[in-house]
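Q: sharing a sequence plus its predicted fold:
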Amino acid sequence: MGNYFLIDTESACFVPDETAINTANYTQRHRRTSVGSSDRTASNMSHAERMAETQKLLDRAIADAWYTVKSDRRPPKLTPTRWVWRLAGLYHLCHPTPRLMEEAAQGFASVNRKSLAQWAAQKAREEAGHDQLALLDIQSMGYKAEAVVEVLVPPAAKALVDHFTQSVRDSDPIDCVGYSYTGERLAICRGVEYIQMVEALLPPRTNATRCLRVHSAVGTDVEHVKETIEMIAGLTPEERVRVSRACYKAALLRFSPPKERYISDEEIQNVLKPLEHINNHR
């Protein structure tokens, strides 16, 4: 029941400090730089330097989470049945995002943190309707989509949404920035090859990668990551450290295998069987 639907953990791709995080080259020399300690005085940095330093800070935090988890457990092989499970997880991740981001925007605005308020309000708009893409994908797989997401709630997705909700409702909702950045940064690790691999597993005439495409290297998340880095680069050093720590916490959740065993295809099929459409794979 783990997080594998969130990221292909065997091919994590982002590169902190020029070193891919899924290689052995990530050593103690990277760990020696604590989050935020690489900041230089803002007046001494160009815009490009500030952007690069900010991304390095955030990606190091995510990389550190990767190495903190360092699990040898691997989820079951992807199958059409398990893809429906992952789509249900994507739905539950997408569904509350516009509402929670609007709530965060109001929280930031109430204390006159304009750039954060504008960023959160934009996120609320950008993420609207993505849950519907997941429902369309599930329907294309031959199931009654709304019924599926009512009964299939992957624990990994629930844990992430609970964390996101708590972040938004904290006295300072800035941790939601790290949560959002981490999700989009990991999403763009999934490119055309990954999407094609999923599509090759699915039945003919199935259009069930709409939500995945939006949250991938071929979707809008690439630009969203850049926009978020630019916003974070304009925050105070203390705020940037807080965001990087939030990235670490969110990445821990995404990289950690489930405490319990992974759900089996048979168990998923038993839930899905009564929810099939009469005309499958429309």
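A: Yep, that arrived. All values derive from a computational prediction rather than experimental measurement.
Q: contacts and neighbour counts: CA atoms only from here.
A: Noted.
Q: contacting residues for Arg99?
A: Arg99 sits next to Ala124 when contact means Cα atoms under 8 Å, 6 or more residues apart in numbering.
Q: any idea which helix or strand carries it?
A: helix 97-110 (DSSP states H and E).
Q: could I get the buried residue list for stretch 77-96?
A: 80-96 (16 or more other Cα atoms under 10 Å).
Q: tell me which strands and helices the helix of greatest length in the chain is in contact with?
A: Determined from DSSP state H, the single longest helix within the chain is helix 47-69. For helix 47-69, the elements it packs on are helix 221-233, helix 237-255, judged by 3 or more Cα pairs under 8 Å, 6 or more residues apart in numbering; DSSP states H and E.
Q: angle of it against helix 221-233?
A: Counting by axes from the mean of the first three to the mean of the last three Cα atoms, to 10 degrees, helix 47-69 lies at 110 degrees to helix 221-233.
Q: between helix 237-255 and helix 47-69, find me the angle.
A: 40 degrees.
Q: helix or strand right after helix 47-69?
A: Next element after helix 47-69 (DSSP H and E): helix 80-94.
Q: against which helices or strands is that next one packed?
A: helix 130-140, helix 145-151, helix 155-168, helix 265-272.
Q: of the ones you listed, flag the one that's most buried.
A: helix 130-140 (a mean of 23; mean count of other Cα atoms under 10 Å).
Q: chain center to that one, what's the gap?
A: Relative to its chain's centre, helix 130-140 lies at 17 Å (Cα atoms, centre = their mean, to the nearest Å).
Q: for stretch 98-117, same thing?
A: That offset, for stretch 98-117, works out to 20 Å (Cα atoms, centre = their mean).
Q: same question for stretch 173-182.
A: 10 Å.
Q: any buried residues in it, and which?
A: For stretch 173-182, using 16+ other Cα under 10 Å, the buried residues are 173-182.
Q: can you give the contact residues for it?
A: Against stretch 173-182 from outside (Cα under 8 Å, 6+ apart): 62, 104, 107-108, 116, 164, 167-168, 225, 228, 239, 242-248, 250-251.
Q: and the gap between the closest residue to Val151 other than its chain neighbours and Asp8?
A: Leaving out its chain neighbours, the residue that sits closest to Val151 by Cα to Cα, 6 or more residues apart in numbering is Val271, at 7.7 Å. According to Cα to Cα, to the nearest Å, Val271 and Asp8 sit 25 Å apart.
Q: same question, Ile278
A: 32 Å.
Q: alright, now check it against this:
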Amino acid sequence: MPNDFFINTESVQVEPDKVVMKTANRTRLDQPESADIDVSCDQKMIDTETLTNTRKLLNSAIISAWYAVKSERRPPALTPTRWVWRLAAFYHLCHSTPRLMESARERFALANRQSLAQWAAQKAREEAGHDLLALRDIQSMGYAAEAVVEALYPPAAKALMDYFTQSVQDSDPIDCVGYSYTAERLGICIGEGYIQSVEKLLPPGIKATRCLRAHSAVSAEVDHVKETLQMIAGLTTEERDRIAKACYQAALLRFSPPQEAYISDEEIQNMLKSLKLTNNYA
């Protein structure tokens, strides 16, 4: 996975309808989500076949984007310095999500698309405060968090946020559902093994994986994927197809390496030099 934040490119294999995560100790298989799902934002019962076909449609779109990119470029190895860069990306991806989802909710409600409006309202609630986790992680790394996110806005994160914002502002904001599903579906590829591998790279005693954990398989993210899947399965065929196309576009952005060279640790260190805290409270 060529983007150098959220997940280690070397640790993921994508196959139809399943995602294999390699860890230092074992290989974990994320099986397709169960059809036995109860979601509060849409009580309509969805038959198993429709749910299964919807899951395959969306996951196949993400997989197609993976194979469309298939770049040989790999990001530099993760270091503590580069982890701060990734945390800044986390912050920017989380910060505007509640506001954008609330905007989507309003637009869906005005169009009397109640299941979509309820879904967007739920997403706004679920994502509230996740940006603060990223700030706490950055501070734990020994930096003035607000100053860091002001100075660092990784291009890959900006491209994703631009796509998300444009989706919400479109005449039909439904593409934001595909963006959200893609982010969360890829998030549940991140297991405890990868999280621990990050923690081992950090200085002893430093806790700086709060935001990563909140967007991984060890959090409520698995349930969020299931809930979104059931909501989408209850939409029309045309709406599901539109969401699948958005999954593909969002995944292309996630998987594509930067057009320019990857930023170096030295460049990141130069930007962070003046942002160090005199006292660090992990």
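A: In hand now; what should we look at? Nothing here was measured: the structure is a model prediction, and the numbers come from that model.
Q: ok, back up a step: Ile278 and Asp8 of structure 1: which has the busier surroundings?
A: Neighbour count, other Cα atoms under 10 Å: between Ile278 of structure 1 and Asp8, Asp8 has more, with 17 against 10.
Q: OK, contacts around the more buried one?
A: Asp8 of structure 1 touches Arg190, counting by Cα under 8 Å, 6+ apart.
Q: could you do the one 3 residues further on as well?
A: Contact criterion Cα under 8 Å, 6+ apart gives 22, 189 as the residues in contact with Ser11 of structure 1.
Q: what does it align to in structure 2?
A: Superposed on structure 2 with TM-score structural alignment, Ser11 of structure 1 falls opposite Ser11.
Q: how far apart are the helix or strand just after the helix holding Arg99 of structure 1 and its match in structure 2?
A: Note on helix 97-110 of structure 1: by DSSP H and E, the next helix or strand toward the C-terminus is helix 114-126. Compared with structure 2 after the fit, helix 114-126 of structure 1 shows a mean deviation of 0.3 Å (mean Cα distance after the TM-score superposition for structure 1).
Q: list the contacts of helix 114-126 of structure 1.
A: 97-102, 104-109, 174, 228, 231.
Q: mind running it again at 10 Å?
A: 96-111, 173-174, 176-177, 180, 220-221, 224, 227-228, 231-232, 234-235 (Cα atoms under 10 Å, 6 or more residues apart in numbering).
Q: tell me the angle it makes with helix 97-110.
A: Using the same axes, to 10 degrees: helix 114-126 of structure 1 against helix 97-110 is 160 degrees.
Q: now do helix 114-126 of structure 1: distance to the chain's middle.
A: So, by Cα atoms, centre = their mean, the centroid of helix 114-126 of structure 1 is 17 Å from its chain's centroid.
Q: buried residues in it?
A: Buried, per 16+ other Cα under 10 Å, within helix 114-126 of structure 1: 115-121, 123-124.
Q: could you tell me where it falls in structure 2?
A: Counting by TM-score structural alignment, helix 114-126 of structure 1 corresponds to 114-126 in structure 2.
Q: how much space between Ser140 of structure 1 and His215 of structure 1?
A: 18 Å.
Q: cool, and Glu266 of structure 1?
A: Counting by Cα to Cα - Glu266 of structure 1 and His215 of structure 1 are separated by 28 Å.
Q: ditto for Gly142 of structure 1
A: Counting by Cα to Cα, the gap from Gly142 of structure 1 to His215 of structure 1 is 22 Å.
Q: excluding chain neighbours, give the residue nearest to Ala104 of structure 1 in space.
A: Val168 (5.4 Å).
Q: Met231 of structure 1: how many residues sit nearby?
A: 17.
Q: wait, Pro98 of structure 1 sits on Phe164?
A: No. At 11.9 Å, Pro98 of structure 1 does not count as touching Phe164 under the criterion of Cα atoms under 10 Å.
Q: tell me the contacts of Val69 of structure 2?
A: If you count contacts by Cα under 10 Å, 6+ apart, then Val69 of structure 2 has 1-2, 251-257 around it.
Q: centre-most residue in structure 2?
A: Nearest to the mean C-alpha position of structure 2, by Cα atoms, centre = their mean, lies Ala183 at 3.3 Å.
Q: is it true that it touches Tyr248?
A: No. Taking Cα under 10 Å as the definition, Ala183 of structure 2 is not a contact partner of Tyr248, at 11.4 Å.
Q: mutual contacts of those two, please.
A: Arg254.
Q: of all the buried residues of stretch 173-182 of structure 1, which two lie farthest apart?
A: By the measure Cα to Cα, Pro173 and Thr182 form the most distant pair in these, at 15.6 Å.
Q: close enough to count as contact, Asp17 of structure 2 and Lys56?
A: Yes. Under the criterion of Cα under 10 Å, Asp17 of structure 2 makes contact with Lys56 at 6.0 Å.
Q: OK, contacts around the residue nearest to Ala104 of structure 1?
A: Per Cα under 10 Å, 6+ apart, neighbours of Val168 of structure 1: 100-105, 107-108, 174-177, 179.
Q: again, only using 7 Å
A: Val168 of structure 1 is in contact with 100, 104, 176, counting by Cα atoms under 7 Å, 6 or more residues apart in numbering.
Q: how many residues are close by the first one?
A: Right, Leu100 of structure 1. Counted with other Cα under 10 Å, Leu100 of structure 1 comes out at 23.
Q: tell me which residues touch it, please.
A: 165, 168.
Q: from Arg125 of structure 2, how far out is the corresponding residue of structure 2 for it?
A: Applying TM-score structural alignment, one finds that Leu100 of structure 1 aligns to Leu100 in structure 2. To Arg125 of structure 2, Leu100 of structure 2 is 12 Å away according to Cα to Cα.
Q: next one: Met141 of structure 2
A: From Met141 of structure 2 to Arg125 of structure 2 the distance is 28 Å (Cα to Cα).
Q: surely Ala187 of structure 1 is in contact with Ser216?
A: Yes. Using Cα atoms under 7 Å, Ala187 of structure 1 is in contact with Ser216, at 4.9 Å.
Q: more neighbours, those two?
A: Ala187 (26 against 23).
Q: map that one onto structure 2.
A: So Ala187 of structure 1 corresponds to Gly187, using TM-score structural alignment.
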